[in-house]
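*Asks:* Sequence first, predicted coordinates after that:
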Amino acid sequence: MKKKWVILLISSILLATVIGCIVKFLKKDNRPKVVVVLQDLDTQYWNIVKAGAEKGFQEFDIDGKVVAPGFKSEKDVQEYVLKNVLKEQPDALIVSPFQSPAVMSALKKFAQHKIPVLLVDTDIPLEHKTAYIGTNNFELGKKAGELLASGLQPGDEVALIGGSLNGPVSIERIKGATSSLEDAGIKIVAKQVNLPNEALPARKAMTTILQNHPDVKGVFATSDILALSAVKVIKEQGYKMPVIGADGIIKMNELIKDGTLPGTVAQNPYDMGYISVETARKVLEGEQFRKSVDTGVDLITKDNVKQKLDFLKELLE
């Protein structure tokens, strides 16, 4: 009897284990599959977006992954990434798209396959997009211009530096900054708005600006990569002036903490990633969702920079 009892107990344990594995397997298979395609994963900004998306996968029980082109800022490569993702037939696609005919064509095919397409960070005129989650770029530029003007006097000269990679994003930020700077009586004496989002071209542009306009008192750049490059040139040339970026990455915050810069404005890339996944879940479950989600713009100064730095460092460690 004892032997039979032991055998029965072992059998019960094995059966429970098998059932548990089957339930776990079925649960995994039944989870919605969401793929996030970003512009790159070489820069800190996009890795913050990734962290937000992965937190969303975890909290909303989603079978998700984040991918990006293997080469930074390659429009054509993103097209191939999207084609490969389509073969996987995900339940939803979240993408930060380059604006190119090839990428637009690839995204239209998702709509043809009845796969919801949610845009994150970068909005483009895609006819069948499901939602946009990201920054109001005109408002970001406007706030950046207001912050820059707050430390200057009417009649002071400033320069604007913008990237060409994501044309609409940069254009809207420049428009917003121009609006608030002109309202404050600040003179915009130089605009370099067709730069790759890379350090060397930005350094060259800033060097030229200082040569041609030695009385410049401040700079707004449409990304932190451009802003940090401008800061280096300004320091090398013996100047000291405010430089406002847009992304709030760690290096920009450190320059505020040590007093090199008085402040900056910052997008919320972590929120973009998280909310885009949350919105995808709502779409797939038939819940109400907002078709446009403004993830806001933060003002970073000496007063709150430590909190921002602690959050980012914990996030990326």
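*Replies:* Thanks, I have the structure now.

*Asks:* Going by C-alpha atoms from here, please, whenever you check contacts or count neighbours.
*Replies:* OK.

*Asks:* secondary structure class for V189?
*Replies:* The assignment at V189 comes out as strand when based on DSSP: H, G, I helix; E, B strand; the rest coil.

*Asks:* Could you give the number of residues near it?
*Replies:* V189 sits with 15 neighbouring residues when counted by other Cα atoms under 10 Å.

*Asks:* and if you look at A280?
*Replies:* A280, neighbours per other Cα under 10 Å, totals 26.

*Asks:* Show the contacting residues for it.
*Replies:* Contacts for A280 (Cα atoms under 8 Å, 6 or more residues apart in numbering) come out as 34, 92, 94, 118.

*Asks:* try I115
*Replies:* 89-93 are the contacts of I115 under Cα under 8 Å, 6+ apart.

*Asks:* Structure two is appended below for comparative analysis:
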Amino acid sequence: MRILATVIVGAAFGLAACGSSAGSEPSGDLNIGMSVSTLDNPYFVQFRDGAEAAAQNFGVKLTVTDANNDATKQANQVQSFTGQKMKAIIINPVRSETLGPPVKAAAQLNIPVIAADRSINGAEVAQTLTSDNVTGGKLGAQELAKQLGGKGEVVVLEGTAGTSAARDRSRGFYEGIAAYPDIKVVAEQRADFHRAKGMQAMTQLIQRHPDITGVFAENDEMALGAVQALGPKARQVKVVGFDGTPEGIKAVQAGTLAATVAQQPRLLGWQAVDGAIKAARGQIIAKSVAIPVKVATKENAREFWTF
């Protein structure tokens, strides 16, 4: 299969629906399997919704499974899709490094695999489609620094270990915050992109570091958990999240979240199906696609109103 270099998708979701060419010819009996890391996260619900909208638009059958954040379960789901001889498989990985064997098995049957939101290590895929997480981390650092007036003590709530999203957002944040010598990162704690774990981690962090003035959370669920733990201090301690989920945007508008780095999960889902259809037909597709991100603040939050 021929592939192109990285491209950046900058269109809004609606424009993607109008401008994509995957649906320009009948797709007939084209069946696509999609394994989502978890549907317990609003971000991935939006991702699924975008994929289902694309499947309906292009006239393909999309089978969606929920891995429930279980890497072994997801590997089994991918193996099942391969056994069913799906024409293409979309994977939103639980962990980037555990899917090599089932992806290689799919490749042996010429079933293209699209990695969505997170990369897959240990096997070649037809396309990796992600938000620009490194840039998003930098934007989060810059916005937090702006909210803090360039000085203060901050903590970081980290996402699931072994995921490219957590790694890249962390990398971007630390690269960005390095430009502000008067801001000190006093602690990091993993909370696995989960709200309850974010609340628990934040409760522990504020006990150990009562003078913190800022928080960078690598997704909105952890950020919202941090807000719960901070209670009345949530408006004093600036919390910046990542994802731009409906609840995250509402919290930004309410002033409990200082900002969130907004992704476009519906566009991500749509583009994943578009890429899967083209790959199944043997068309030329980009090896990697980056979906731009943008900081949502109280001033511009209405731009992200999708609920």
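*Replies:* That came through, no problem. On a predicted model such as this, the values are computed, not experimentally measured, just so you know.

*Asks:* residues in structure 2 matched by stretch 197-217 of structure 1, start to end?
*Replies:* Using TM-score structural alignment, stretch 197-217 of structure 1 corresponds to residues 193-213 of structure 2.

*Asks:* Going along the chain, name the helices of structure 2.
*Replies:* For structure 2, applying DSSP state H gives helices covering 13-19, 42-58, 71-83, 100-108, 133-147, 164-177, 195-208, 220-230, 246-254, 265-280.

*Asks:* Quick check: T82 of structure 2 vs A107 of structure 2, distance?
*Replies:* Distance of T82 of structure 2 to A107 of structure 2, computed by Cα to Cα, to the nearest Å: 9 Å.

*Asks:* cool, and R169 of structure 2?
*Replies:* 30 Å.

*Asks:* Which one's more surrounded, those two?
*Replies:* Each of R169 of structure 2 and A107 has its neighbours counted (other Cα under 10 Å); R169 has more, 27 against 18.

*Asks:* Wait, that one touches N133, no?
*Replies:* Yes: counting by Cα atoms under 8 Å, N133 is a contact partner of R169 of structure 2 at 5.1 Å.

*Asks:* Which position in structure 2 pairs with K87 of structure 1?
*Replies:* Match for K87 of structure 1 (TM-score structural alignment): G83.

*Asks:* Same question for N137 of structure 1.
*Replies:* Using TM-score structural alignment, N137 of structure 1 sits opposite N133 in structure 2.

*Asks:* Just give the number of residues close to that match.
*Replies:* The number of residues packed near N133 of structure 2 is 29, by other Cα under 10 Å.

*Asks:* quick one: contacts for K232 of structure 1?
*Replies:* K232 of structure 1 touches R203, counting by Cα under 8 Å, 6+ apart.

*Asks:* What is the equivalent residue in structure 2 for it?
*Replies:* Match for K232 of structure 1 (TM-score structural alignment): Q228.

*Asks:* same thing with F57 of structure 1?
*Replies:* Aligned partner of F57 of structure 1 by TM-score structural alignment: A55.

*Asks:* how much space is there between that match and A178 of structure 2?
*Replies:* Distance of A55 of structure 2 to A178 of structure 2, computed by Cα to Cα: 43 Å.

*Asks:* Those two: which has the busier surroundings?
*Replies:* Comparing A55 of structure 2 with A178 by other Cα under 10 Å, the one with more neighbours is A55, at 24 against 15.

*Asks:* That one and R95 of structure 2, how far apart?
*Replies:* Going from A55 of structure 2 to R95 of structure 2 by Cα to Cα gives 25 Å.
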